[in-house]
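In: pasting the structure only:
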């Protein structure tokens, strides 16, 4: 049976040396960055580099450690103007055989674990997939241009006092009530 062809940044676990780390350095070209920017839904990906190593971990596991560097352009959440952000992230993943990873019973209530860096070990470790995942996790959720201000809008019919944010807060009047009670005593 023929082995599947590996994509850049993919490593067959059986081919990794168990006595020394295996280095990688992914620097997608302009066409690949354009495809990745479409995949992660950003306006542009000016720079992207993911370098690190895959090393043996215990008897049957592997660690992937690396540094992700990227310059992304996203639309401002207020003005939709382009916002450029520099990302520098340290990335760590531990790949363990599935039987070594604790799984909760189906339907059981669970909390999100503190350690989210452990993943099941397959036949291939993909530094490329880790790069894309890490890039997505590092992207600012609400990119905002430095001079962008979110103004306020007031909507009410003529003759009606518009409702303000302060009016909707359940404990907004307690300070006034406390002051009134202090004056009486």
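Out: Here it is on my side, so go on. This one's a predicted model, so the numbers in the text were calculated from it and none came from an experiment. Residues are numbered from 1 along each chain as shown.

In: Going by C-alpha atoms from here, please, whenever you check contacts or count neighbours.
Out: Fine.

In: Distance from the chain centre to the helix or strand harbouring residue 84, please.
Out: Using DSSP states H and E, residue 84 sits in strand 82-96. Centre-to-centre, strand 82-96 and its host chain are 7 Å apart (CA atoms, centre = their mean, to the nearest Å).

In: Comparison target, given below:
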């Protein structure tokens, strides 16, 4: 079984500073009312059920999702700002781009996302790509830039949708089963030319 670990939080912002669009209907939804978060914060453990795992697999191009769970800490910050941090763990079945065989992969990824009101989030999204100092509130204690906050919608944060998003970000776009290999020069007249996984798949399909 292949393991994939992403020890550092992933940035989900594009060059223009906008977050990648989320699905309007999440396959894995766990809504948290921000008014229910105490001043000391709250710990939340999530686990996708069988139906949710099947829906995630269908929409995200996976053979199966055997497990998806996360342990999160939701903390209050200055004003009506919140931070969601924690770890997701998943076990998925992907299709090898070389052999086309299904194989299991274990995934572990860190989550660290700020949330703010929709108005404030929209205002701060314009500063991505520019220098942000600690006085702006969106740099860590070492002065490292952070992504601007995601918007709080209708007073709620969808923790499940956030976990699913980070799962998708952690997937290998060209999954390869351990031990699977191909002759990169076998598909081209140029022995120095490497072939993309898409070209390999095309050749495999033509030969089937």
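Out: Received, thanks. Note that the structure is predicted; figures quoted are calculated from it, not measured.

In: What would you report as the TM-score here?
Out: Overlay of the two chains. TM-score (TM-score structural alignment, normalised by the length of structure 1): 0.70; 149 aligned residues with a CA RMSD of 2.6 Å.

In: which other helices and strands contact the following helix or strand past the strand holding residue 84 of structure 1?
Out: Going down the chain from strand 82-96 of structure 1, the next helix or strand is strand 118-120, by DSSP H and E. With contacts taken as 3 or more CA pairs under 8 Å, 6 or more residues apart in numbering; DSSP states H and E, strand 118-120 of structure 1 sits against strand 82-96.

In: still on that earlier bit, just give me the mean distance for the strand holding residue 84 of structure 1 relative to structure 2.
Out: For strand 82-96 of structure 1, the mean deviation from structure 2 after alignment is 1.0 Å (mean CA distance after the TM-score superposition for structure 1).

In: Could I get the buried residue list for that strand?
Out: The neighbour-count check on strand 82-96 of structure 1 (16 or more other CA atoms under 10 Å) flags 82-85, 87, 89, 91-96 as buried.

In: where do the helices sit along structure 2?
Out: For structure 2, the helices defined by DSSP state H occupy 50-59, 118-124, 159-170, 197-207.

In: now these in a markdown table, with mean neighbour count and distance to residue 187 of structure 2?
Out: A markdown table is the format used below for the helices of structure 2 (neighbours: other CA atoms under 10 Å; distance: least, CA to CA, whole Å):
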| stretch | mean neighbour count | distance to residue 187 of structure 2 |
| --- | --- | --- |
| helix 50-59 | 16 | 31 |
| helix 118-124 | 15 | 48 |
| helix 159-170 | 20 | 29 |
| helix 197-207 | 13 | 8 |
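
In: Columns distance to residue 90 of structure 2 on top of those, output as a markdown table?
Out: Listed next are the helices of structure 2 as a markdown table, based on distance: least, CA to CA, whole Å:
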| stretch | distance to residue 90 of structure 2 |
| --- | --- |
| helix 50-59 | 10 |
| helix 118-124 | 29 |
| helix 159-170 | 8 |
| helix 197-207 | 24 |
